[in-house]
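A.B. asks: Give me the fold of what follows.
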Amino acid sequence: MEFVSKLLLAPMAAVLAVSFTGSASATKPWPPGMQTPVPVAEEGQTPPPRAPRQFFPEKRVQPLTPEIEQSLIPKDSFKECDVCPEMVVVPKGSFMMGTPADEPDRFKGEDPIHRVSFAKPFAVGRFTISFDEWDACLADGGCGRDKGDDKGFGRGRMPAQGINFVAAKSYLAWLSKKVGRTYRLPSESEREYFTRAGTSTTFWFGNTISAQDANYKASIPYGAGPRGADSKGPVVVDSYPPNPFGLYQVHGNVFEWTEDCFNKRYNENTPVDGSPWLEGNCERRMLRGGTWDWMANMVRAGYRENGIVGGGGYSFRVVRALNVPVQ
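C.D. replies: Next up is the predicted model:
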């Protein structure tokens, strides 16, 4: 990622380093105490949108200040400690959850389609939790000494695998305690919302998929899409292009846990405000995203899977609510 400049925001100069994305040329940092310059529109014109900002820590643990948190807008990103996951702000809004009857290879349980609305923006991990992040938790005495299972594919920036629901929650408890802010799993509706990222197609990139779009079993084509070579295993978490919200690999690679209990299909009790569905069979929880050795129909935005709480070789990404004003 290219950085144009690193800014110190008054009165936050001593709190977080800020960088901007966009131009390839770098500018000198603004002197301490100066406000971030805002693009000025000519009279009668709409002011241009500002570039996304990054708030990365200058010391090992550095939670967002209330002032910075309340200033966040979609596509801003932050880390609240040196080993914390990078979080991206996704916009408030609404979407139609579920899949239409004419979507190829859809499964029972992906209907009825219903509107879900999010009153406020929230932050989502830009990537699936990696083994680097998981191992940082282990090194700090957290995560219940559960090493996960890399299945011989390696650790580092590879997605943390072999993580059951209970272990994933132990990571979230460690992370929340470390920075003094609440991190959690996404709800199933949040997961579909930020996967679609404002689109209504089968995948965020369209109604077909290829091996250039995601990591899956590409030898079996989806709909009118092309046939490709099967994946040989999971890939590092920043592979493939990000979706319009700036999130990587929301389709394929590894399944990710959500907070929701297992229900076979949506019904009148399904939450429509983005909260998790905590009724049903809570010994099983919903999974989203698909995996590298499954076919394309099982990495669709609306595909629903479930796993036993105490088992399964899955992964996850994290969510953090934001203390921002409702507009």
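A.B. asks: from here on, contacts and neighbour counts on C-alpha atoms
C.D. replies: OK.
A.B. asks: I'd assumed residue 235 was in contact with residue 293.
C.D. replies: No - when contacts are counted by C-alpha atoms under 8 Å, residue 293 is not listed as touching residue 235 (11.8 Å).
A.B. asks: Need the overlap of contacts for these two.
C.D. replies: By the contact definition C-alpha atoms under 8 Å, 6 or more residues apart in numbering, residue 293 and residue 235 are jointly contacted by residue 253.
A.B. asks: okay but residue 295 is in contact with residue 217, surely?
C.D. replies: Yes - between residue 295 and residue 217 there is a contact at 4.9 Å, judged by C-alpha under 8 Å.
A.B. asks: Among these two, which residue is more densely surrounded?
C.D. replies: Under the criterion of other C-alpha atoms under 10 Å, the comparison of residue 295 against residue 217 puts residue 217 first, with 27 against 20.
A.B. asks: ok, now which ones touch that one?
C.D. replies: Residue 217 makes contacts with 229, 230, 231, 292, 293, 294, 295, 296, as judged by C-alpha under 8 Å, 6+ apart.
A.B. asks: And for residue 285?
C.D. replies: Neighbouring residues of residue 285 by C-alpha under 8 Å, 6+ apart: 165, 257, 258, 259, 260, 261, 262, 306, 307, 308, 309.
A.B. asks: what about it, which SS state?
C.D. replies: Here residue 285 is strand, with the state taken from DSSP: H, G, I helix; E, B strand; the rest coil.
A.B. asks: Equivalent analysis for residue 194, please.
C.D. replies: helix.
A.B. asks: ok, which stretches of the stretch 151-300 of the chain are strands?
C.D. replies: With strands called from DSSP state E, counting those that start in this stretch, the stretch 151-300 of the chain shows them at 183-184, 256-262, 281-288.
A.B. asks: To check against the first, give me the structure of this:
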Amino acid sequence: MLVTRWLAACVSFSLTIAAGLSSLAAADPVPGLVAAEPTTGRFVKTDAGYMVPYTATIPGTEIKFEMQPIPGGKFKFGSPDSEAGRDASEGPVLEVEVAPFWMASREVSWAEYKHYMRMHDMFKKLVLNETFKITDDLKPNLVTAPSNLYDPTFTFKLGAEPDQPAVTMSQFAAKQYTRWLSELTGQFYRLPSEAEWEYAARDGKTTKYFFGDDESKLGDYAWYYENSSETFHKLGTKKPSEWGLYDIYGNVGEWTLDEFTETGREKLAGKVIASQDAIVWPTKLFPRVIKGGSWDEDAAQCRAAARRKSDDDSWRSTDPNFPQSPWWFTEAAALSVGMRLMRPLTVPAQAEQRKFWDADIKQLQEDVAYRIDEEGRGARGIVTPDLPEQIKKIGQ
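C.D. replies: The predicted structure follows:
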């Protein structure tokens, strides 16, 4: 019986890796895409149909999240029309062409992220129950779940209510969350690139903020240093952009895919480039790009073009483990960092999808393997759409 279950799980997993990921491009029906022009509400016309807002539910839960359609277009990446207030670290201004995509109307909440955190214990129980077996040849293809928190009181210091933004996760953990959600739902989710994030935050405008250049209006749309009382706030309590995005400025900063560099894009200046060609794929663990400002930053740092970089010493120096956690930060600066989902209209080929999800440098790959295999912190698991049923069968 156990052998039969293990073989069935391995077959299911093999189908997910060999064919399931490619099915992300061919899921039917496609959420948020309709054939007929809507008579009400926001929509984006494309060659594939009309993109509309949609609400998705995390399988096996009642937890919902909303996605908004973002139209394709060209924009000047890195600066408003005026250079006033622009920081030199924001690099050269590039003309970037962005393809249509959906972006989450709100930052990932604790309700969403805590369910993913549960996978740490669930994956371990599924292995002990022999529902599936983790073999060396499968390890590179598995989803990791973050280790249980070394000090939960720190991460939850500012609150951990279901409708508050999740914080202190590393970029790697954020990317693995998007992989877990993708393989669970059959839809391709990922972090936005810096260019995609900035394009969405501009709302089709060329000013510092989507509402203009007047900083005095920021409080209507954002929780930032002047009005936050030094903490983040419940999601969606300020006004959204015209594209339906709440808290795109302030509240918590948001991870992007990019490495933070002041010199990585000069060779692209003067050209019209696709947004994915503007990505600075990371070559080292730090620093990486966070966008949007936060509850702890001033108005200038909440501009669409503003950037923040992750930092090793000030983000995880009190982590007593070695190697330090690939999934969590332990310093106060990370209490202002979270994430937001995006989903492209055009799904990349199967071979390209993992580039958006997995550990991208050797050091990170080795740290993840050591923490899981040697220390037992963190877990790997097989994620397919029937994972909720597998969890139910072991009584969880």
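A.B. asks: And the TM-score between them?
C.D. replies: TM-score of the superposed chains, computed with TM-score structural alignment, normalised by the length of the first structure, equals 0.70; 259 aligned residues with a C-alpha RMSD of 3.2 Å.
A.B. asks: if we compare the strands of the stretch 151-300 of the first structure, which one ends up closest to residue 320 of the first structure?
C.D. replies: Of all these, strand 183-184 sits nearest to residue 320 of the first structure, with 4.8 Å by C-alpha to C-alpha.
A.B. asks: Read off where the closest one ends up in the second structure.
C.D. replies: Aligning strand 183-184 of the first structure against the second structure (TM-score structural alignment) gives residues 189-190.
A.B. asks: So what's the gap between the matching stretch and the chain middle?
C.D. replies: Chain-centre distance of stretch 189-190 of the second structure: 7 Å, with C-alpha atoms, centre = their mean, to the nearest Å.
A.B. asks: still on that earlier bit, hmm, which of the contacts of residue 285 of the first structure are the buried ones?
C.D. replies: Buried subset of those (neighbour count, 16 or more other C-alpha atoms under 10 Å): 165, 257, 258, 259, 260, 261, 262, 306, 307, 309.
A.B. asks: Pull the most distant pair out of the residues you listed.
C.D. replies: Distance extremes for these: the farthest pair is 165 and 262 at 12.8 Å, using C-alpha to C-alpha.
A.B. asks: what do we get in the second structure for residue 156 of the first structure?
C.D. replies: Under the alignment (TM-score structural alignment), residue 156 of the first structure maps onto residue 162 of the second structure.
A.B. asks: burial measure for that match, as a count.
C.D. replies: 16.
A.B. asks: And residue 217 of the first structure? What does it align with in the second structure?
C.D. replies: Taking TM-score structural alignment for the superposition, residue 217 of the first structure sits opposite residue 225 in the second structure.
A.B. asks: So which bit of the first structure is stretch 12-20 of the second structure matched to?
C.D. replies: Stretch 12-20 of the second structure lines up with nothing in the first structure when matched by TM-score structural alignment.
A.B. asks: same question but for stretch 363-383 of the second structure, I mixed them up
C.D. replies: Mapped onto the first structure using TM-score structural alignment, stretch 363-383 of the second structure spans no residues at all.
A.B. asks: which residues in the stretch 1-150 of the second structure form strands?
C.D. replies: For the stretch 1-150 of the second structure, applying DSSP E, counting those that start in this stretch gives strands covering 33-34, 44-46, 49-51, 54-57, 64-70, 73-77, 94-98, 101-104, 143-145.
A.B. asks: I'd like the distance between the match of residue 217 of the first structure and residue 252 of the second structure.
C.D. replies: According to C-alpha to C-alpha, to the nearest Å, residue 225 of the second structure stands 11 Å off from residue 252 of the second structure.
A.B. asks: Now list whatever residues contact both of those two.
C.D. replies: Residues touching both residue 225 of the second structure and residue 252 by C-alpha under 8 Å, 6+ apart: 294, 295.
A.B. asks: List the buried residues in the biggest helix by length in the first structure.
C.D. replies: The helix that spans the most residues within the first structure, counting by DSSP state H, is helix 165-179. By 16+ other C-alpha under 10 Å, the buried positions in helix 165-179 of the first structure come out as 165, 167, 168, 169, 170, 171, 172, 173, 174, 175, 178, 179.
A.B. asks: same question, stretch 84-91 of the second structure
C.D. replies: Under the neighbour-count criterion of 16+ other C-alpha under 10 Å, stretch 84-91 of the second structure has 86, 90, 91 buried.
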